[in-house]
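[1] Okay, here's the prediction I keep looking at, along with the sequence it came from:
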Amino acid sequence: MLAIVLGSGHSRTAGWLAQCGCRVVIAADSCAEQINEILKSSDESFACIIPARKQSPIALNITLNLIHKLAEITAHLSPYRTGVLFQQLKAGSHHILPLIWNRQTVLNRGWTNGFTGKSLLPFQDLVLLDKYAQLTHVPGSSWALLQQQGNELTYTEKLEAAVSPASLEPTLAKGMRAAETQRLLPLVLAQAVPRLNEESAAPDVQPFFSIVVCTCNDGHFVPWALRSVLIQPFPDWEVLLMDDGSEPPMDLSRLSPLFQDSRIRLIRSGSNEGKAVRLNEALSLARGKWLLELDADDWLAPDALERLLQLGDSYPSAQLLHGDHELWTASPRRGFRYSRRIAAAPAAAGWRSLTEAGHPLVPRCFRTDTLRAVGGWWTHAPLGGRKYEDIQMVARFLYNDPQAAVSAGGDPLYHRRLRSDSISQYSKEPYLLWKQWLIQMLEANGPVLPDKT
């Protein structure tokens, strides 16, 4: 039996496994790429994957008796079985986790081949839970169950009903703070229902949302952002992925075969001209009634599009839709962590107060016709439209119509990643100069520049 032990906290367990004749491999904590390489190099039908202790400190107490039972089960387990769940029954707690995995099923079934790597799942503590969620939705998926109560082991060859992935969260997400797991679990579970390779809509059918993702040399963030789009229950969208002169140029097929979806279009530029230029290019191509900005390193809540659709229907005169967002911070010292919930701007907020504050509305979903009517994003701004274009367009919409923006209530619509290398974007002196320029432009011209012809 192949036994993959995650992390360094199972030295005694690894020794026992080797003593029982298992081929033992130590892998980094939940490193999907390493686990996949181990599985590919094996000819075993099944693999026992023991979670890192930080993930499952309570649920797994490996004993020699349990190892012998697992070896016996895998020797006779049907090759069509997805794997074996292990449940340890204790007073007041019933912990369960997938312990034996069908190697070929893991590598070839589900919407990712193998366990999901860092690009599609930046939170690698959720690797096992993510793959389990995928496999529970694969037709014909079936698990066996091994239960332990005290020293007694009870084996059930086939479970009649699948165990909910959410019920495994307490034992497969222990490496993360509760606040982070709470916010990520809906997205991780939703990915198990892919909407890929569907027949595209007829060319003359207008998508409801044009989702614009601008990127330059940060393509490693893009797969997670796109994943958050692909799991949306509302399917009537297009993605315009604007590559602003990345070196090397972005190649979706190299990121993941998942992105060969006809609703996703990659538009490359040979030079880096800034986000405002790329947004204007996207605006010229957009077919949606609404244009939603999605930064390459951010992601949508699983129901964001449905709720934006409902918000637009509830306020037919609205020109700008937005809502609350969750803030995540990324730094070399502390890593990638959940920070806090950011409330939407109050309904009475005007263009000047938002400009003075220097905090953009997030998310920003603009009525496409209105974007075109105001002439798109200004690129003659200080810094060439490379910074503060988010505040610029919101201020222009609100200057044109103080009632233009409406906010969705309820849960946040969006997750925003604030990187330590981008915080300088809002340093005081450059923003002060830019803000003064914007106020002067709006007071002199309004949201639309006069036609110089």
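    Now that the structure is in, tell me what you want to look at. Numbering: from 1, shown residues only.
[2] from here on, contacts and neighbour counts on C-alpha atoms
    Noted.
[3] Next one: Val229 relative to Ser141, how far apart?
    With the distance defined as CA to CA, to the nearest Å, Val229 ends up 26 Å from Ser141.
[4] how close does the closest residue to Arg367 other than its chain neighbours get to Thr368?
    Once its chain neighbours are removed from consideration, Arg367 has its nearest residue in Trp290; the separation is 4.6 Å (CA to CA, 6 or more residues apart in numbering). Taken as CA to CA, the spacing of Trp290 relative to Thr368 amounts to 5 Å.
[5] again, but for Met441
    Note on Met441: its distance to Thr368, by CA to CA, is 22 Å.
[6] neighbour-wise, which of those two wins?
    When neighbours are counted by other CA atoms under 10 Å, Met441 and Thr368 differ, and Thr368 comes out ahead with 22 against 16.
[7] quick one, what contacts that one?
    When contacts are counted by CA atoms under 8 Å, 6 or more residues apart in numbering, Thr368 touches Leu283, Ala286, Gly288, Lys289, Trp290, Leu291.
[8] Over to Glu37. Which of the three states is it?
    For Glu37, the secondary-structure state derived from DSSP: H, G, I helix; E, B strand; the rest coil is helix.
[9] ok, it - how many residues close by?
    By the measure other CA under 10 Å, the count of residues near Glu37 is 12.
[10] quick one: it from Pro98, how far?
    The separation that Glu37 has from Pro98, given CA to CA, amounts to 20 Å.
[11] Kindly report the same for Tyr414.
    For Tyr414, the distance to Pro98 - CA to CA - is 31 Å.
[12] put this beside the first:
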Amino acid sequence: MNQELASYQEPYFLTLHAGERLLPGMDAFLRTELCHLPEASAGCLFSPTTPDEGGRERFQPPRGPLIWRTDAVMAPPSPGFTETALLPFESYILLDKQYQLNAAFTWTSTRNCPLVPAVSSPLPWQKKREEWELLRPLLAAPIQVEPGTDASHKVPLVTVLLCTYNDADYIPWAVRSVMAQTLPDWELLIIDDGSTDHTEHILDSLYPDHRIRTYRLKRNSGKAHALNSGLSMAKGSWLLELDADDWLSPDCLEQLYSKASLHRQAGVIYADHVQWEERKNKQLIYQGVRTAIHPFSTARVIKAGIPIAPRMFNTAKLGSLSGWNTDSPFGGRLYEDIEILARMSGSAEFLYVDRALYHRRIRLHSITHRHADHYSEWLSWMNAGDNGTAPEI
């Protein structure tokens, strides 16, 4: 669509979904709508109703705009429609642009358009209602860019630490979720652990926001090394880990910090997460909410081998333990997230927030999946107490 719009000269355009049918009278409908379209309007929304086989209205996410004002869509700072890397849920591309334009434009609305909606039945594994309810807050959240000013010297409440290695295509969506946070007092540290893909180009094209800092390590040293590099630069009193292929709910930092502000001596604040399975075509399938173990139990976490996400650390307490262990089996490249929680639990209080605040993407080719057979070896090392922690399992 962006290619077509780059050379498009007409003041308006129409978007249709596959399977929709135009009825006689569309020309007259469009002439009437365009004649009455206010100057401040970005276009016209169409909200069809689609009954199911029993005659009841079946859930469908909003369709998105039907008529668009070209100059509104192509206006800076985000001309055109969002690219796939920034929006991994391509079916919401029209709604994403609609929400972008809400701040500067109004919309007209109609239900009486001579158009027959596409009729499709969701497959058994598709949970459209749950998917939409989880994604709508992030799509609708305003992106507030803070350029470098005198306020840039303000100490952040939370450092979000994102370490990445050859995950360039996932980074923009993760960063967007940080930009959409309802708590604005954050900094985002991105540590590029010697990537050989186009990560450098992606990092150079991120939002021009003083709260985002990026660093590139000369060679790939592993997740624990990269995390420790970020820890040494973190300014926030709390530090939240964010994997490059995951993302945060818009209220994640606000909810976690609210708990932390009441318990400043706590070591870790954690919560539940939403799980998504990534298919070979990169399509994401909603898998439900995963409830974190609470009260926190090192033995149960290690036995299950399930990471806690989100996890927000007391930065000072994390530093007192010298951060993540790089002397573990595999050099801190595997299971470093579970190991640091085990060590933290020996001297710090863990507090739980009963909400799903993090979105975790399960990839077939992630490093954890590729090396799942190494867990037993790592577990033997943990039980031997070589890291100072020997949980009884």
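    Now that the structure is in, tell me what you want to look at. Just so it is clear, the model here is predicted, and its values are computed rather than measured.
[13] How alike are these chains, TM-score-wise?
    Scored against TM-score structural alignment, normalised by the length of structure 2, the superposed chains reach a TM-score of 0.86; 376 aligned residues with a CA RMSD of 3.1 Å.
[14] Have a look at structure 2 and report its longest strand.
    Counting residues, the longest strand found in structure 2 (DSSP state E) is strand 350-362.
[15] in it, what's buried?
    Burial within strand 350-362 of structure 2, assessed by neighbour count using 16 or more other CA atoms under 10 Å, is assigned to Phe350, Leu351, Tyr352, Val353, Arg355, Ala356, Leu357, Tyr358, His359, Arg360, Arg361, Ile362.
[16] Run through the neighbouring helices and strands of that strand.
    Applying 3 or more CA pairs under 8 Å, 6 or more residues apart in numbering; DSSP states H and E, we find strand 350-362 of structure 2 packed against strand 247-248, helix 252-262, strand 268-278, strand 284-290.
[17] center of structure 2, which residue is that?
    Trp247 (2.4 Å; CA atoms, centre = their mean).
[18] Double-check that one against Ala356; I have them as touching.
    No - under the criterion of CA atoms under 8 Å, Trp247 of structure 2 lies out of contact with Ala356, with a separation of 11.8 Å.
[19] What span of structure 2 is stretch 12-30 of structure 1 aligned with?
    Using TM-score structural alignment, stretch 12-30 of structure 1 corresponds to no residues of structure 2.
[20] Give me the distance between Ser11 of structure 1 and Ile62 of structure 1.
    As defined by CA to CA, Ser11 of structure 1 lies at a distance of 11 Å from Ile62 of structure 1.
[21] quick one: which of those two has more around it?
    Neighbour totals were compared for Ser11 of structure 1 and Ile62, and Ile62 leads with 15 against 12 (other CA under 10 Å).
[22] secondary structure element for Trp68 of structure 2?
    Applying DSSP states H and E as the criterion places Trp68 of structure 2 in strand 65-69.
[23] quick revisit: tell me which helix or strand comes right after the longest strand of structure 2.
    Toward the C-terminus, strand 350-362 of structure 2 is succeeded by helix 367-370 as the next helix or strand (DSSP H and E).
[24] got the buried residues for that next one?
    Thr368.
[25] Same check on stretch 209-218 of structure 2?
    Neighbour counts using 16+ other CA under 10 Å place Asp209, His210, Arg211, Ile212, Thr214, Tyr215, Arg216 of stretch 209-218 of structure 2 among the buried residues.
[26] Quick one: classify the fifth one as helix, strand or coil.
    Thr214 of structure 2 falls in the strand class when you classify it by three-state DSSP.
[27] still on that earlier bit, so the nearest residue to the residue nearest to the centre of structure 2 once chain neighbours are set aside is in which element?
    By the measure of CA to CA, 6+ apart, the closest residue to Trp247 of structure 2 outside its immediate chain neighbours is Ala174, 4.6 Å from it. When secondary structure is defined by DSSP H and E, Ala174 of structure 2 falls within helix 171-179.
[28] all helices for structure 2, in order.
    Remark: helices of structure 2, listed N- to C-terminal, are 2-6, 26-35, 70-73, 93-101, 128-140, 171-179, 199-204, 223-233, 252-262, 298-304, 315-320, 336-345, 367-370, 375-383; assignment by DSSP state H.
[29] Now do the longest one against strand 268-278, angle only.
    Relative orientation of helix 128-140 of structure 2 with respect to strand 268-278: 120 degrees, computed using axes from the mean of the first three to the mean of the last three CA atoms, to 10 degrees.
[30] Cool, thanks, signing off.
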